[in-house]
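Trainee: fold the following and give me the result.
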Amino acid sequence: MIKKMMMIVVMICMTGFFAYAQASDRQGITLKGRVQVEGSGEDVAFATITLQDDSAKVITKLASDESGRFNLTLNKAGKYTLLLSAVGFSLTQKDIDVEEGLSAKDLGVIEMKEGVELKEVTVSAQRPLIKSDPDKLVYSIESDPDAKTNSLLEMIRKVPLLSVDAEDNVTLNGQSNYKVLVNGKSSSLMSNNFKEVIKSMPANSVKDIEVITNPSSKYEAEGVGGIINIITAKNTNNGYTGSVGANADTRGGYGANAYISANINKFSFSTNVYMNKFRQPETENFSKTEFPANDERRYSDTYGRGKYHGMGNSLNFEAGYEIDTFNLISASAWGYFGNYKSDNYSSSEDRNVQGTPVERFTNAYHSENGYGYLSGNIDYQKSFMKKDKMLTASYKLDYNPDNSNYDNRVNGEINYASYGQKSDNKSSGQTHTFQLDYFDPLTDKHQIETGVKAIYRRNFSETDILRSDSAFADWYEDIDRINDLDYDQYIMGVYAGYLFKYKKTSTKVGARGEYTWNDGVSKARTNIEFDNSFFNFIPYVNFSYSFKPTQSIKASYTQRLYRPSIWSLNPYVNDADPKNVSYGNPELDEEIAHTFNLTYSNFSQKFNLNFSLNAAITDNSIERYSFVEDGVRYTTYDNIGSNQRYGVNLYASYRPNGKVNIYLNGRYNYTIIEADKRLNRRNEGSNAGGNIGARFVFWKGGSVSVNGGGSTPWQMLQGKQSGYYYTQFGVSQKFLKDKMDVGCYISDPFWRKIHYKMDMDDPTFITHSESYRMGQTVRFSVTWRFGKMNTQVKKARRGITNDDQREGGGSGGAQGGGGGGQ
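Mentor: Now for the predicted structure:
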């Protein structure tokens, strides 16, 4: 089946190539010109160029480049009208008479008059994929044609500074310690299930992805790597609009999505709903461990296999009511509920120094996990006569249940007692956030902002554990293993920022003060109370210089901190795998990173370039580490050392026209990890990786895309993680006057199984492990758009942004002990 699909895709690509080559032989009439400001001769960058025929029918629409130049191709001679529009200029009209027999016509300089600012300019051709602001980089998902048929995970591979590894984990600047926001608001769901959500989420439901490597003082200081802000799609004109879509793959996964938006007088709303079912075929893994100081248990071998499947469902709703010109009330809600089930089998054998087996057992393990997230907020925005001056008051409520259970049956074969163990964990978290923000653009050169925030988080986890003997018949409650958790966190924060603009330079400075106190108790036979408090003062400095509107350089410094999450604090002992036990550390302290960034950006309609140097230096870093006792590996967390990371990132893309788009996204990092406490260990090394891709429009309404990437191995405190690689090929076609998109994609067609390795070492153990996952997946998708354009949902321009907790990597070591809210 896979080979047949590959042949079909290759044949389509070849057919499209020859069709494209033949079309290239047919010459049209080229029009070119340059747009400048009347009287000054300055170029007008990104002016919208609209060409109409003598019946006022729009023939084509495009944007000028950064130097005001444009060129377009006509199929025939005749009389045409050229319309030029840009923000801050009057609409300019020029009549053109194209004579027969011409192959090209130079329109020369066309001048536009300043003084009349258009309320809205629509650029429907060649909209830039990337925009660089002083404190963030924005990738326009809605401007990328691949977004109509791809998942959000597949699109994230293209975003500068972001990478996706072989297990679909996302890193920012090479780090997994970052924050994820949705429309500027935090999501506890993203903290623990980020990759599952973005695999389920259709890319056409997202407008932009903002990457903030050095967040300003208005953001919480949490997240060493920075912030990923996902802006969901909205529409901007009168009427209504909507879309429906569906997808399926050869692994048995499928999904569907729907979107609708409308405007009724002063009331506007939009809603987006989607569901996705996913399946992971059986994977395999094995590991070999040597314990140099233990002759009785010198060697330990483990083999395992497993598979999982699950489903995710989401609903997003936004509404706004404009009381009058200066008062706006907006509300939004977002819910996501999902589950997954896994079945695993493993066998373990320990041998002495002579190679004789001294212990052997097998473990059949079944787990189920149901998780969810429900968030709602309401914002009141007060505007003033002065443009952009505003006061915003916000309240946000988050609730996230997380229930899990597992059932494992251990069968002893040599010197190991058989037993069964069941665990049922129920946990949830609630977060209440109150926030007040004030922004005032004092003059064209001076801006100030300030605000206060209060957060209260309530988390709990309850676990029931049953044990049985070798017959798996009589089950009893194992009180010694029960661990319940109550955890409260309080945060008070205040921030202030100042922006100064002068000609081509801008300087932004700010500071944030945060006071945090935690109060928790781990309930077992003996209760373990853990409480701490700390105050952090976080400075922020950002300097930028614009050589021209599309070319700039910026430098920034700030501090980022990581407050230990409930996953790393919870002392619950997860021993579902008897040979690999994990638990949290309630005595963890926060870590602080000093982050530096220097970035050069040059973005235009055809060529985009972003080059950055970055560094993060962390003392008292929280590291996950392992140690061995009696042949069992224990994994936990501690503030055991320092972490230094120095990196280079490069993003480049080239779009000579609407038919070709080529991009490169690469990175290089050098990491130094030192553990002074407990381990007295140092590890350092480099890591390079990235991805490259291209999209070609070979025929009308059709396109072919090719993507691939990978990474070299990267360093951990106690070893090295394997690199990864991937490839993807796709074909898409538009139907029904471009209202329907149909796509077919093949992932990793050249590898039935993809191989990974990991090496870990310590004075007490040396481990080599390998794993395999299935490749060769074919996915189909279809999307249909309907309706008229609508008014964008009006909502407060500032609202609550809870970004004070670690996101992006999934849960940590104390899995199964109850996540709760974060």
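Trainee: okay, CA-based contacts and neighbour counts for the rest of this
Mentor: Noted.
Trainee: for the residue nearest to residue 290 when sequence neighbours are not counted, give me its contacts.
Mentor: Once flanking residues are discounted, residue 290 sits nearest to residue 299: 4.7 Å by CA to CA, 6 or more residues apart in numbering. If you count contacts by CA atoms under 8 Å, 6 or more residues apart in numbering, residue 299 has them with 288-291, 350-353, 355.
Trainee: before we go on, could you also do this sequence so I can check it against the first one:
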Amino acid sequence: MKTYIILILVFLSTAAIAAPAQVTGNKADSLSLKFTGKVIDSVTKEPLIYAQVVINAGQKLVMQALTDTMGRFEASLKEGTYQVKVFYMGNENQVFNLVIAANSDHAVNRVFNVKIKTELLNEVSVYAKRKIIENTAEKIVYHVDRDPMAKNKSLSEVIKKVPLITVDFKGVPSLKGSEKVQVQVNGRSVTDYAIPVDQALKMIPTANVESVEVITSPGAASDGESLAGIINIITKNKLSLGGNLTVGVESTIGKSYNTKPTLNFTYGVGKVNFSLNGSYTNFKTLGFSNQLYSRNNFLQAQGGDLGYNGNPVYVNSGLFYQINKNQSLNAGLTAANSPYTFNQNLQTNINDQGTVNIFNRFSDNSVKATSLSTNLDYKFKFDKPGKEFNVGALFTTGKQNNLNNSINNYVSGTGSPMLQELSSNNNTIRTVIIQSDYKLPIGKHKLQAGIKLTNRHFDSKYQNAVSNQLAASSATADEYAYNQGVYAAFGQFQLMLPKKWTMIGGARYERTQNDARFISTNSSVNQGFNSFLPTYVIGKNLKNGMISLTYSYKISRPGISYLNPFQNFVNANTVAQGNPDLLPEHKNGLTLAFSHNAGKAYLYVDASADFWSDYILRVNQFVNNINQITYKNIGSYRQFGTSANLNLSITKALGLTVGGTLNLISTSDAAFNATYNEKLNFNASFIGTYNFKGGYNLQAEYYLYSNNYFFQSKTQLPNTSSIGLNKSFMKDRINLSVGVINPLNNKIAYDMLNINGGLTNQNIQTVYGRGLSFGFSYQFGNDKVNKKSKTNIKDNDTKEGSTNPIGF
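Mentor: So this is what the prediction gives:
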């Protein structure tokens, strides 16, 4: 509680410090006049959006600003003579003389007519060929909006192009083979929106995504709980003038299918911009399941059909208000409804010490998850470039109901003719997050500091009934209330050194408090721990690239299912029980990265070493022929790896991107009881593109995966492929794409094998993966907005990389 109070005081003091600075930055003395300028095209008389305006008094810079969506800007000026320079999209600076005389109402207006060279507009509206995948010292960036083949595809499909990421058939992503990756949208974890990760990737419209970032060594500004790294989805956030509506559909047709209509609407006027986007997804995945479970003299084998289907709905709205040239507000509302079902129809054969039972088993697991989130963010940009203060809040409420129905019909043996198991798990969640940060340039250097307060509350009710016994007893019911508070503060400093060297040092402190009350077992957990998480970067910007060395220290907190002491009888032979004394896992990570741009070839390569400790291991013990499962912090291991990405522009029309990762996991810890140790895991991707005359784009993709070893387990992922053709019509108003997913193999299999002492468990899930893909989108409304956005090329676009690849 003391820590919580201290962090609140820090938060209030930070705001108090920033507030006087805000007044100082905007305060005009008694002789200042409010000046409002408007920049327009001298021919069409239309406002020029994002024109750069610089006002000088002689040799002294008075202010600089960008025009808003109405072409306007504001300034506080004294009486005198000024020079106003206007720069717009590659045109030469145009200079206007401005005389401010005494005015009783303290307000002056002026319209600036700018001559636009139409030949320049035509030139910049033609895109230079820009890289789809780029790498910096801290992250890999996949530019979704630069990839014509990403249009009209689901997000779970397109992120497979990003190096280090793999996605299973349910849409769950992994980074470097680990699912302990934090998936974010605009820097906020999707779990804070109470949306399952796989459903989020299905629901978010790809047309609304600008880029996907992969951060393998997150800095101090990122949450400490990003053990395997971060996948950050950046959505488009461009101001509009007038109204724009884009409707589309993404569809895959086959035995497994997916159809998703999407909508994206924006409307802007003056300083206000409104956006609305959403999707409805109808998907179904069909396939087969084969499972094997053996120990001592017990063998269970089962096989049959599986199905995975759902129809999630996603709606997101946003309201942006530019208060003045320094201040802005951004509000958002996100609603999601994601019902889905996973079912299996299997025949089961059990041989228990010579006694054989055969029965048909049908299981149906249905999930209904709903959530509603709202956020409000305030930003103040000081007149000094790079100096800003941000504060934001997020509130989420959600509900998830799980119902698992399993029916066993015995064909032969000594078992009951029919046995039904029915279990339900109803959860509610509430999340409140308040955070702020402050950025301060100090000469060429940069300082950043901030705090984040997070509170999560869970309520859960679990019931299990056998043979239609609907009245649950204490032995088959579990109920708990769980509160988790994470109170964090961070600071980092970027030091610019001679000869283009850069150093970044940062640290993050997190206080975690877990308080749980388990009603069924009449027990509780009150657990608190502190984490100090340093990060360091040293690097150099080369003439055509960069080199850097990064160190980070991260944690992973145990979830409530690992802490819950309730004994869950999974089946007649297995019981699982959590461990309330678990502590977080820890990882020390070191990464050396290098990139080089040779014009037609761009190369990125890195090498990493990760050292994990207090790893949470699942421990199996056999007591009276019952498999008892629990969890303990007893594992430590090392992971060494390298990844590379090569972009080649072979000709003006032909391009090739080749990427891959290779890593080795090793341990000398006997607690792992490692069946597979010091095994190599690798994957590779090959993406070829060809741009035909007439605007047709052809792309072929192939993804290769080895067995993924992790001590007691071996997972074999399927190789996947796709080929597609894309074309835009009517000045990009219409976009059409067709293709084939997995043309080389109709069925794709995921083979998961776990060997732990005398226990062997294998699960092979094979799904129909081949299908015809189709996509279509049409844009209504004011295309002048998009035209202006496209011609407003940023530095990082023209340089084909970050303007400061090492730094923040």
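Trainee: could I get the contacts of residue 299 of structure 1 as CSV with distance to residue 637 of structure 1 and neighbour count?
Mentor: As requested, these are arranged in CSV below (distance: CA to CA, whole Å; neighbours: other CA atoms under 10 Å):
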residue, distance to residue 637 of structure 1, neighbour count
288, 24, 16
289, 22, 20
290, 23, 22
291, 22, 23
350, 27, 22
351, 29, 19
352, 30, 17
353, 31, 15
355, 33, 13
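Trainee: from the residues you listed, pick the one nearest residue 275 of structure 1.
Mentor: Here the nearest of those to residue 275 of structure 1, counting by CA to CA, is residue 288; it sits at 40.2 Å.
Trainee: the closest one in helix, strand or coil?
Mentor: strand (DSSP: H, G, I helix; E, B strand; the rest coil).
Trainee: identify the residue spatially nearest to residue 556 of structure 1, adjacent ones excluded.
Mentor: Leaving out its chain neighbours, the residue that sits closest to residue 556 of structure 1 by CA to CA, 6+ apart is residue 542, at 4.2 Å.
Trainee: run the contacts of residue 299 of structure 1 past structure 2 and keep the common ones.
Mentor: Conservation of the contacts of residue 299 of structure 1 in structure 2, assessed by both residues aligned by TM-score structural alignment, their matches' CA atoms under 8 Å: retained contacts are 288-289, 291, 350-352.
Trainee: buried residues in the helix ranked longest in structure 2?
Mentor: Among the segments of structure 2 that qualify as a helix by DSSP state H, the longest is helix 2-26. By 16 or more other CA atoms under 10 Å, the buried positions in helix 2-26 of structure 2 come out as 7, 11, 14-15, 18, 22.
Trainee: and for stretch 668-676 of structure 2?
Mentor: Of the residues in stretch 668-676 of structure 2, those buried (16+ other CA under 10 Å) are 672, 674, 676.
Trainee: relative to residue 358 of structure 1, how far out is the residue nearest to residue 290 of structure 1?
Mentor: The gap separating residue 299 of structure 1 from residue 358 of structure 1 is 10 Å, by CA to CA, to the nearest Å.
Trainee: where do the contact lists of those two overlap?
Mentor: Joint contacts of residue 299 of structure 1 and residue 358 (CA under 8 Å, 6+ apart) are 350-352.
Trainee: could you dump the buried residues of helix 2-26 of structure 2 into CSV and include distance to residue 227 of structure 2?
Mentor: As requested, the buried residues of helix 2-26 of structure 2 are arranged in CSV below (distance: CA to CA, whole Å):
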residue, distance to residue 227 of structure 2
7, 24
11, 26
14, 29
15, 31
18, 33
22, 37
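Trainee: of the residues you listed, closest to residue 761 of structure 2?
Mentor: Closest to residue 761 of structure 2, out of all of these and judged by CA to CA, is residue 7, at 47.3 Å.
Trainee: pull the contacting residues for the closest one.
Mentor: 451, 487-489.
Trainee: repeat that for residue 733 of structure 1.
Mentor: Shown in contact with residue 733 of structure 1 (CA under 8 Å, 6+ apart): 701-703, 741-743.
Trainee: mind listing what's buried along the helix or strand encompassing residue 629 of structure 2?
Mentor: Following DSSP states H and E, one finds residue 629 of structure 2 within strand 626-649. For strand 626-649 of structure 2, a neighbour-count test (16+ other CA under 10 Å) marks 627-649 as buried.
Trainee: remind me what it packs against, helices and strands.
Mentor: Packing partners of strand 626-649 of structure 2 (3 or more CA pairs under 8 Å, 6 or more residues apart in numbering; DSSP states H and E): strand 574-577, strand 601-623, strand 654-666.
Trainee: please identify the buried residues of the shortest one?
Mentor: This means strand 574-577 of structure 2. 575-577.
Trainee: mean shift between the next helix or strand after that strand and structure 1?
Mentor: On the C-terminal side of strand 574-577 of structure 2, the nearest following helix or strand under DSSP H and E is strand 585-597. Its matched residues in structure 1 lie on average 1.1 Å from strand 585-597 of structure 2 after superposition (mean CA distance after the TM-score superposition for structure 1).
Trainee: name the helices or strands packed onto strand 585-597 of structure 2?
Mentor: Strand 585-597 of structure 2 sits against strand 545-556, strand 601-623, with contacts defined as 3+ CA pairs under 8 Å, 6+ apart.
Trainee: buried ones in that strand?
Mentor: So strand 585-597 of structure 2, judged by 16+ other CA under 10 Å, has buried residues 585-597.
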